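Engineer: Based on what follows, work out the 3D shape:
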Amino acid sequence: MSGLKTNNRAVKWLDSRLPIVSTMNHHLVDYPAPRNLNYLWNFGSLAGIVLVVMIVTGILLAMQYTPHVDHAFDSVERIMRDVNYGWLVRYIHMNGASFFFIVVYAHMLRGLYYGSYKAPREVLWGLGVIILLLMMATAFMGYVLPWGQMSFWGATVITNLFSAIPWGIGDALVTWLWGGFSVDNPTLNRFFALHYLLPFVIVAVVFLHLWALHAFGSNNPLGIDAKGPQDKIPFHPYYTVKDMFGLGVFLIIFAAFVFYAPNYMGHPDNYIEANPLVTPAHIVPEWYFLPFYAMLRAITFDISIPFTGIVLIEAKLGGVLVMFGSIILLFFLPWLDSSPVRSARFRPLYKQFFWLLVIAAVVLGYVGAMPPEQPWVTVGQIATAYYFIHFLIILPLLSKLERPKPLPASISEPVLRSGNQSTEKA
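Structural biologist: So this is what the prediction gives:
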């Protein structure tokens, strides 16, 4: 561990007994990072900053919120109208959820493109998938709290999915989630408690995520390991400055939504108080769940043994398995893609299939927002099929058949080569 760079005797005394400052110095200042990281690596730090913003604004909102079906909707309106800057805190929290998913999705797509899930970073990737699952659970429960029409019916539809689990397990699980026999006050209380708790669980997993990251260091656009000191630079000031610039750009875009389009990514029906007797014309989750919602609806048929009529998996259970399987599949990605080359820069075929996967994900998001009718059902089934084919068939085949381009000898070699070429041209 690097020595503590300070002349403050009080800091030195404390650090000798509780080495917080020296640990932060080692991991945030002197931490050696690859010298060729681009701005796509900003999304990791942005995710951490947004998580802190979400926790702080969430605590402030919890001080004013009333988790009761008779008062929840009115308490949110009171926050918006009567609490000093309550409207601002709520809009930051509400839009922060969407931007949190934007940043994390971009962070994961960068990892997919540059092979950041490959050895020796399998645990790092797995912890990232766990964070995504925790985010989804937290966001879903938070969406229920305003107790609007879409909150109530979204909770009803999604929790009812678990009833598809056979042998009576599903019904018992749904009853436990509801705290009774319908979505009511016990449900709201449970969701509020879990929504408040889970962000702190996310913080704990993020700590493990960073620990796993620093065990082997960051991946880089070339996807090769650093060969020596010439391939690394201290994290501060080089990447702290880069992160601050990225944060500035992010805050400008974020502020534009908070102040000028705060409800753009929400649903207008959620400004109508929940009514169990009136079903909305089209029940949809938040936009960041739409691809998974499309996968859920893609299974419209029972899976049975041919010519026997024996149903193995009913359509409802099949949709649930496909939806959750699409995320669980990501845990096994480091072993499904066994190519020794990480970065898509040197894998021309993989790069093309990667962009096809991105297109399929965007199509699924669009289909999830559409009514469950033709042609959207068929389009969703095709995109869902490609998603699973990509991971289960295409990646293993590419690992065996693709001929990657030659890798550079070190991280610094392409920089030095381009520098020499520039000198020769001059």
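
Engineer: contacts, neighbours, all on C-alpha from now
Structural biologist: Will do.

Engineer: In the stretch 1-150 of the chain, what residue spans correspond to helices?
Structural biologist: 9-17, 20-24, 42-62, 72-81, 86-114, 122-144, 149-160 (DSSP state H, counting those that start in this stretch).

Engineer: in the shortest one, what counts as buried?
Structural biologist: Along helix 20-24, these residues count as buried under the neighbour rule (16 or more other Cα atoms under 10 Å): 21-23.

Engineer: Let's have the residues you listed in JSON lines, adding distance to V358.
Structural biologist: Shown next, in JSON lines, are these (distance: Cα to Cα, whole Å):
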{"residue": "V21", "distance to V358": "42"}
{"residue": "S22", "distance to V358": "42"}
{"residue": "T23", "distance to V358": "39"}
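
Engineer: excluding its backbone neighbours, what's nearest F162?
Structural biologist: G170 (5.1 Å; Cα to Cα, 6 or more residues apart in numbering).

Engineer: How many neighbouring residues does the one you found have?
Structural biologist: 17 (other Cα atoms under 10 Å).

Engineer: Next up, the contacts around it.
Structural biologist: G170 makes contact with 162-164, according to Cα atoms under 8 Å, 6 or more residues apart in numbering.

Engineer: same thing with L132?
Structural biologist: Contacts of L132 by Cα under 8 Å, 6+ apart are V104.

Engineer: Another sequence for comparison is provided below:
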Amino acid sequence: MSFPWAQQYQPKSGFTRWIDEKLPLPRLVYNAVGAGYPVPRNLNYFWNFGVLAGFCLVLQIITGVVLAMHYAPNALVAFDSVEHIMRDVNWGWMLRYAHANGASFFFVVIYIHIFRGLFFSSYKAPREMIWLLGVVIFLLMMATAFMGYVLPWGQMSFWGAKVITGLFSAIPLVGEPLQIWLLGGFAPDNAALNRFFSLHFMMPFIIAGVVILHIWALHIPGSSNPTGVEIKDESDTIPFHPYYTAKDGFGLAVFLVLYTSFVFFLPNYLGHPDNYIPANPLSTPAHIVPEWYFWPFYAILRAFTQDFLFLPAKLMGVIAMFAAILVWFFLPWLDKSPVRSGLYRPLFRKFFWFGLIPTMGVLFYCGGAPAEEPYVMLSQIAALYYFAHFLIVLPIVSIIEKPKPLPHSITDAVLNHRTGADDAVPLSTTGERPTDSRPGPDDAGLYRPAGA
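Structural biologist: Coordinates of the predicted model:
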């Protein structure tokens, strides 16, 4: 997005001028995350999680590369090589715990980032591509995390790989050949472990490439904000640096306190104890579960227990599990409300906080619980509402609800100049207010209300 008032990059020395002419990387950084990138002045701490996600990705790549130097992707020695890292490699225990807990914290950050986008409708035009690329990143993360969970080659790693790859056998005609191709055989063994290790090592760099596209797409329309009102003039923005770099720095400090608390004091809390037992194909664990961040979708998979006509329950569960994420791709077109922010959509807000959020909580809980009653029934009810929320509730609510009046500008929302309904201006079909004749920024850079 082009801002005529944005600060322009000015090289200050001969060397930086030469670099700027030959390879303008300093200009690129300045315009991407520096003073040359104006952002809405009203961003709250929920907008920190994009930066935190980038930090988590870098952390996972660095620790993963170092761990790969000592890991042996061989079914006979993989478990022992992980123990070797923990016991014999200098600081190996810390690297392993940082990587394992880093995956969990990465998903915590991403889930908050996604649900912030759902509440503030960050998927609406003109930011559809940002949202779509974000969903692609999430799918790549899920694949990467699954393959990483297999690498320690403990009991839960082995049986998790067997169960998840076994889902492909539910696909008619091509399912079993696809499963054999993925595993390199008829069961998880050395060939499967080599495949998963290679893909797990490669995928984070693919994610990094999609993240670059995600950020690129973000800089075309600019950042969204809690009001959902687009930037109108200079008074609505402040430079990303130093204002939001300082805010992101504080958020990163809080994140690191929580993250390091788990790494040093609760390193195994988010793992499963069965994964500290070497893989044994002849001994099935009593309760096979994936990592916690897969639980909602695992609960949806297990919610289908009866065949329906010619569709087996297993196939319907697999379709529903993937559809639970794929439905996010269609949100820009399912939600037809001209208002973006949930702060100004009272009916939408009720369904979000008292419908979608509790439903996700039930799915998280049931996904980690045994496949027995009442958990199966709760999973079925929650899965039914989950799809109904996106496919039925959201489109209907977006048509029938009466949103609250939006502020005239981001500055008005920040400075509280417009608080009454009498000042509301009718919305256009795009959710934007028509331009008015109010005066522009004063000498102090603050927006003056009409009549001031």
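
Engineer: out of the buried residues of helix 20-24 of structure 1, who's nearest V320 of structure 1?
Structural biologist: T23 (43.9 Å; Cα to Cα).

Engineer: And the closest one? What does it align with in structure 2?
Structural biologist: Using TM-score structural alignment as the criterion, the counterpart of T23 of structure 1 in structure 2 is L28.

Engineer: Quick check: the gap between that match and P290 of structure 2.
Structural biologist: 41 Å (Cα to Cα, to the nearest Å).

Engineer: about what we covered before: any idea what the residue nearest to F162 of structure 1 aligns with in structure 2?
Structural biologist: So G170 of structure 1 corresponds to G175, using TM-score structural alignment.

Engineer: Could you do A256 of structure 1 as well?
Structural biologist: Match for A256 of structure 1 (TM-score structural alignment): S261.

Engineer: Show me the helices in the stretch 201-350 of structure 1, by range?
Structural biologist: 235-260, 290-298, 315-331, 333-336, 348-369.

Engineer: Relative to E122 of structure 1, which of those helices is closest?
Structural biologist: helix 333-336 (6.1 Å).

Engineer: Which elements pack onto the closest one?
Structural biologist: Under the contact criterion of 3 or more Cα pairs under 8 Å, 6 or more residues apart in numbering; DSSP states H and E, helix 333-336 of structure 1 touches no helix or strand at all.

Engineer: Read off where that helix ends up in structure 2.
Structural biologist: Using TM-score structural alignment, helix 333-336 of structure 1 pairs with 331-334 in structure 2.

Engineer: if we look at the matching stretch, which residues are touching it?
Structural biologist: So stretch 331-334 of structure 2 is contacted by 123-125, 128, 390-391, 394-395 (Cα under 8 Å, 6+ apart).

Engineer: and those residues, which two are the farthest apart?
Structural biologist: A125 and L391 (18.9 Å).

Engineer: okay but M370 of structure 1 is in contact with W376, surely?
Structural biologist: Yes - in this structure, M370 of structure 1 is within contact of W376 by Cα atoms under 8 Å, at 7.0 Å.

Engineer: can you pull the contacts of the residue lying closest to R116 of structure 2 once chain neighbours are set aside?
Structural biologist: Nearest non-adjacent residue to R116 of structure 2, counting by Cα to Cα, 6+ apart: F46, 6.7 Å away. By Cα under 8 Å, 6+ apart, the residues touching F46 of structure 2 are 112-113, 116.
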